[in-house]
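J.: Need coordinates for the below:
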Amino acid sequence: MTTSLEELLPGTRRALLHRIAVAQAQGRAPSLVAAVVRDGRTVWHGARTCVDGHAPDENVQYRIGSITKTFTAVLVLRLRDEGVLDLGDPLEKHLPGTGAGEATIAELLAHTGGLAAESPAPWWERTPGALRPELADVLGEQPLRHPVGRRFHYSNPGYTLLGALVEEVRGAPWEDVLRREVLEPLGLHRTSGRPQAPHAGGWAVHPWADVMLPEPAEDLGRMASAGQLWSTTGDLARFAVFLARGDDRVLSAESVQEMRAPAAPPEAADVAAGYAYGLGLETRHQDGRLLVGHTGSLPGFLASLTISVRDDVAAVVLANCTSGPLLSAVAADLVGIVAEAEPRIPEPWQPLPDIDRSVLELAGQWYWGTQGFILRLTADGGVSLEPLSGVGRRARLRSNGDGTWTGLDGYYAGEVLKVVRRPDGSLSHLDLGSFVFTRQPYEEGAPVPGGVDPEGWSGIG
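T.: Here you go, the predicted model:
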């Protein structure tokens, strides 16, 4: 079963259906449901087999496991943007007495806080959360497995601490804060901490026989902020649009971009796989495409949300089995099918509106030492600096409104570009974080650090 909600080519729709049909059949999932988003809208929905006797639609809930962590990270970034806390703050400053307070909030978001991957036994995903009512029950007697800040080590207890941080600062339960500050503003009315009909049941499929066993759906209690949520392809499609574009009612585009940027030093195996972790979001390089999102699993359920920001395409895939199809690969393939079969049509080129001539004067060729760069004005009112050829440092910069510019990415992120003029008002050079850029290589008379040999350029002999 497949439904076209916006126009995709018939061949594209068939390729999408074929991909999820193969995944469901080969992965032996009781049901599998998927959605694809393009240009901010759901353009395709597909499902295989049944939930309660019907093919699941975009409103049927599945448990989404660790995609919950991305929602928790959004709440923490909101606190940062409000000025309530800083990501560099140690946890102890806002949530004392945990025994893991040395880790900063950013380190917990990026899984570099040194914490254990799991809480002490018994297996928390299949155990009632009421058995761990306190943070001490989640962290155990020795919460740290590695020096704080030294390595990436995925930690469910780390996100439990972040949920507790939200509760401490807001003075309300994590789920209540989430509903008020994220779910309701974004219209995610079918995302909840407990299942709401219609919802799929979770199953374990026998590895060597086509038989199934129902999985328990436990309330995770203190661990809720690491994996509690249930959601639908419809809601997660809307959440994907938010993660790609931002929404000022929740988080700005700049803040969600910060979430998408790798923040943790990857392990060697992750480097080989093209995997890294940001602030509550995973990044992967696959088939020449940068993908961001998160995966999730709990007994009986698998989930994946994947976005290609460059292509403006996202995919959500949910299944109700403990193990089976690799949903991150399925979601990546769905994104690739649409991006390659129906590539994004660029917006028409249009000239810039009226612009300050002193800014236009900056455009063109500059040299740092002997390396050539080009400075361009961008449609968003900023500028970009990039090498004339080959590889090298490049950056986008935004205007500060006072004749200076601040780098947004790359080596120059956060660095300030100053335009230096001579007494007569003519351009002398650019100063970017102490690097002097001149119109000519080692331009005579320019304030190049160390000076320029008065003999000038010469050949050998």
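J.: CA only for contacts and neighbour counts going forward, please
T.: Fine.
J.: Roughly how far does Tyr442 sit from Gly450?
T.: As judged by C-alpha to C-alpha, to the nearest Å, Tyr442 and Gly450 stand 11 Å apart.
J.: Settle it for me: which of those two has more neighbours?
T.: Neighbours were tallied for Tyr442 and for Gly450 using other C-alpha atoms under 10 Å; the higher tally belongs to Tyr442 (22 against 6).
J.: in a strand, that's where that one is, yeah?
T.: No: counting by DSSP: H, G, I helix; E, B strand; the rest coil, one finds Tyr442 to be coil, located in no strand.
J.: Which residue, other than its chain neighbours, is closest to it?
T.: Closest residue in space to Tyr442, ignoring its immediate chain neighbours: Gly369 at 5.6 Å, by C-alpha to C-alpha, 6 or more residues apart in numbering.
J.: Check Arg422 too.
T.: Ser428 (5.7 Å).
J.: That neighbour: neighbouring residues, count only.
T.: By the measure other C-alpha under 10 Å, the count of residues near Ser428 is 19.
J.: just checking, it touches Val420?
T.: Yes: the pair formed by Ser428 and Val420 meets the contact definition of C-alpha atoms under 8 Å, at 5.6 Å.
J.: Could you report the neighbour count for Arg150?
T.: Counted with other C-alpha under 10 Å, the burial measure for Arg150 works out to 13 neighbours.
J.: now swap in Val84 and tell me
T.: Other residues within reach of Val84, judged by other C-alpha under 10 Å, total 11.
J.: Flag every buried residue along the helix ranked longest in the chain.
T.: Using DSSP state H, we find that the single longest helix of the chain is helix 10-27. For helix 10-27, a neighbour-count test (16 or more other C-alpha atoms under 10 Å) marks 12-13, 15-17, 20-21, 23-25, 27 as buried.
J.: Distance to Trp123 added to these, as a markdown table?
T.: What follows is the buried residues of helix 10-27, written out as a markdown table (distance: C-alpha to C-alpha, whole Å):
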| residue | distance to Trp123 |
| --- | --- |
| Thr12 | 42 |
| Arg13 | 41 |
| Ala15 | 39 |
| Leu16 | 36 |
| Leu17 | 36 |
| Ile20 | 31 |
| Ala21 | 32 |
| Ala23 | 28 |
| Gln24 | 27 |
| Ala25 | 29 |
| Gly27 | 25 |
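J.: now the other sequence, so there's something to compare against:
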Amino acid sequence: MDELSEDLELLPATRRALRHRIAVAQSEGRAPSVVAAVVRGGEVVWEGSRTSVEGHGPDGNVQYRIGSITKTFTAVLVMRLRDEGLLGLADPLEKHLPGTGVGDVTIAQLLAHTGGLAAETPGEWWERTPGALRPELADVLGDEPLRHAPGSRHHYSNPGYTLLGSLIEALRGKPWEEALRAEVLEPLGLERTSGSPQAPHAGGWAVHPWADLMMPEPLEDLGLMAPAGQLWSTTRDLARFADFLLRGDERVLGAESVREMRTSAAPPEPGLAEYGYGLGMQLTAQGGRRLAGHSGSLPGFVAGLWLSEADDVAAVVLANCTSGLPAASVAADLVAVVADAEPRFPRPWRPFAEADQVPLELCGPWYWGTSAQVVRLKADGSLELGPVGATGRSARFRAEPDGTWTGLSGYYAGETLRAVRRADGSVSHLDLASFVFTREPYDAGAPVPGGVDPQGWRGIG
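T.: Modelled structure (predicted):
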């Protein structure tokens, strides 16, 4: 092992800070119980719990209801369908699930809550009523399912994920939960995640707002709304799921697809989605640290899961109270405690191997007009294009078999970077989405659009 390799075990002071944070959360949030876990470097490095109610002492194996974190599981199933070529994210829903009345809404819009659908179902509070009372999609959508023009804004929609669950069932030919178990839960080893509670599990409680009294909450099967919030899980299972959302797993979704889920696909919504919303994942920031994950709540339960890609840290918090304990905020705090107290060690620098194909002729400075850019080859074989100064467009590019490069991020995502060669095989310039990058500012030997003044660079006479 390298002498700079990071020891995954947390320092005693860090562990105490984590215990203190959930102790404060349980006390101030007046929760019967709270359980939490932290993942770093792909391993669970800390578990903790706090309870004051006899018979509710939890650990990482006790199930809690996770509410809307279920949506992220549903989104994974949809992304699998996309990766298999069974649908496109730009496809209208009508193409695969006809007759809904909102068929012009696209799959991507449903995933990112930009389809304009209502936030909730018509009729009674769906989270506290039996799902059997909503046997058809029409009972979930109502007579006026849209509140905004599709694509015009972010508007969080629980019925939108019911539609995605029905889409999965239509294309897989099996119930949503059955598809989820076969394609996600079993491959990832999430044995304690299920649609119905399995012992040991916590009971859901309402805590009186003005007195220290409790009342049990009903535990309803959500029926068609299940893909929006049905699941029960444990901190250990969700810790493993969080690590999957960070790294990917080729048995379920590759790294690029989970990165796509973590990328904003919706405009910011002040007070709700300040940093936009990905494909089934909420995006936020705390102390300058960008986080991806999801919050969740159902009567009797609150949940939070956040991960920081830059720090390789994730945290999960579950509690059995209807309100009071801000589980998502506490999870973000746990990420910050670990990341700030024990910063991630950078990977050791290593040169490429002799056998590696290194496109050195593409590396180094280039100019778009007079704007200085630099191309760097990363250790994973991708290219990174960015400004020499502090401001400008940056993007990563993936190598393609035909010698081109495809943009993976930023302004150039999906665009093609091509090295244009001279007759002798040397690189004349780079072509990127109609932009010409040259080795010198306005290189007269390159086909700069509009041409280059034949007198070249000069001062004022």
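J.: before we move on, the earlier item: give me the mean deviation of the longest helix of the first structure from the second structure.
T.: For helix 10-27 of the first structure, the mean distance to aligned residues of the second structure following superposition is 0.3 Å (mean C-alpha distance after the TM-score superposition for the first structure).
J.: In the second structure, what residue corresponds to Glu82 of the first structure?
T.: For Glu82 of the first structure, the aligned position in the second structure is Glu84, judged by TM-score structural alignment.
J.: Also Thr232 of the first structure?
T.: Under the alignment defined by TM-score structural alignment, Thr232 of the first structure is paired with Thr234 of the second structure.
J.: hang on, that match packs against Ala37?
T.: No: the criterion here is C-alpha under 8 Å, and Thr234 of the second structure misses it with Ala37 at 9.6 Å.
J.: In the second structure, point out the residues matching the longest helix of the first structure.
T.: So helix 10-27 of the first structure sits over residues 12-29 in the second structure, by TM-score structural alignment.
J.: which neighbours do Thr234 and Ala37 of the second structure share?
T.: When contacts are counted by C-alpha atoms under 8 Å, 6 or more residues apart in numbering, the set common to Thr234 of the second structure and Ala37 consists of Gly60.
J.: distance of the residue lying closest to Gln198 of the second structure once chain neighbours are set aside from Pro359 of the second structure?
T.: The shortest distance from Gln198 of the second structure to any residue other than its chain neighbours is 7.1 Å, reached at Gln63 (C-alpha to C-alpha, 6+ apart). Here Gln63 of the second structure is placed at a distance of 51 Å from Pro359 of the second structure (C-alpha to C-alpha).
J.: next one: Thr129 of the second structure
T.: Counting by C-alpha to C-alpha, the separation of Thr129 of the second structure from Pro359 of the second structure is 61 Å.
J.: who has more neighbours, these two?
T.: Thr129 (16 against 11).
J.: What does that one correspond to in the first structure?
T.: By TM-score structural alignment, Thr129 of the second structure lines up with Thr127 in the first structure.
J.: roughly how far apart are that match and Ser155 of the first structure?
T.: For Thr127 of the first structure, the distance to Ser155 of the first structure equals 18 Å [C-alpha to C-alpha].
J.: ends of stretch 424-440 of the second structure, how far apart?
T.: Distance between the two ends of stretch 424-440 of the second structure: 19 Å, counting by C-alpha to C-alpha.
J.: what about the closest residue in space to Thr232 of the first structure that isn't next to it in sequence, how many neighbours?
T.: On the basis of C-alpha to C-alpha, 6+ apart, the spatially nearest residue to Thr232 of the first structure that is not a chain neighbour turns out to be Gln61, at 4.7 Å. A count of nearby residues for Gln61 of the first structure, using other C-alpha under 10 Å, gives 27.
J.: What residues does the counterpart of Gln61 of the first structure in the second structure make contact with?
T.: Residue correspondence, TM-score structural alignment: Gln61 of the first structure in this structure matches Gln63 in the second structure. When contacts are counted by C-alpha under 8 Å, 6+ apart, Gln63 of the second structure is found next to 192-193, 197-202, 232-234.
J.: element containing the residue nearest to Arg422 of the first structure, please.
T.: Ser428 of the first structure is located in strand 427-432, with elements delineated by DSSP states H and E.
J.: okay, now the residue nearest to Tyr442 of the first structure: neighbour count?
T.: The number of residues packed near Gly369 of the first structure is 16, by other C-alpha under 10 Å.
J.: cool, and Val37 of the first structure?
T.: By the criterion of other C-alpha under 10 Å, Val37 of the first structure has 25 neighbours.
J.: Over to Tyr64 of the second structure?
T.: Counted with other C-alpha under 10 Å, residues neighbouring Tyr64 of the second structure total 29.
J.: Could you find the closest non-adjacent residue to Glu256 of the second structure?
T.: In space, not counting the residues next to it along the chain, Glu256 of the second structure is nearest to Gly248; the distance is 7.7 Å by C-alpha to C-alpha, 6+ apart.
J.: residues in contact with the counterpart of the one you found in the first structure?
T.: Aligning on TM-score structural alignment places Gly248 of the second structure opposite Gly246 in the first structure. If a contact means C-alpha under 8 Å, 6+ apart, then Gly246 of the first structure has 252-256 as its contacts.
J.: any idea how far the alignment partner in the first structure of Ala206 of the second structure is from Glu218 of the first structure?
T.: For Ala206 of the second structure, the aligned residue in the first structure is Ala204 (criterion: TM-score structural alignment). In this structure, Ala204 of the first structure and Glu218 of the first structure are 15 Å apart, going by C-alpha to C-alpha.
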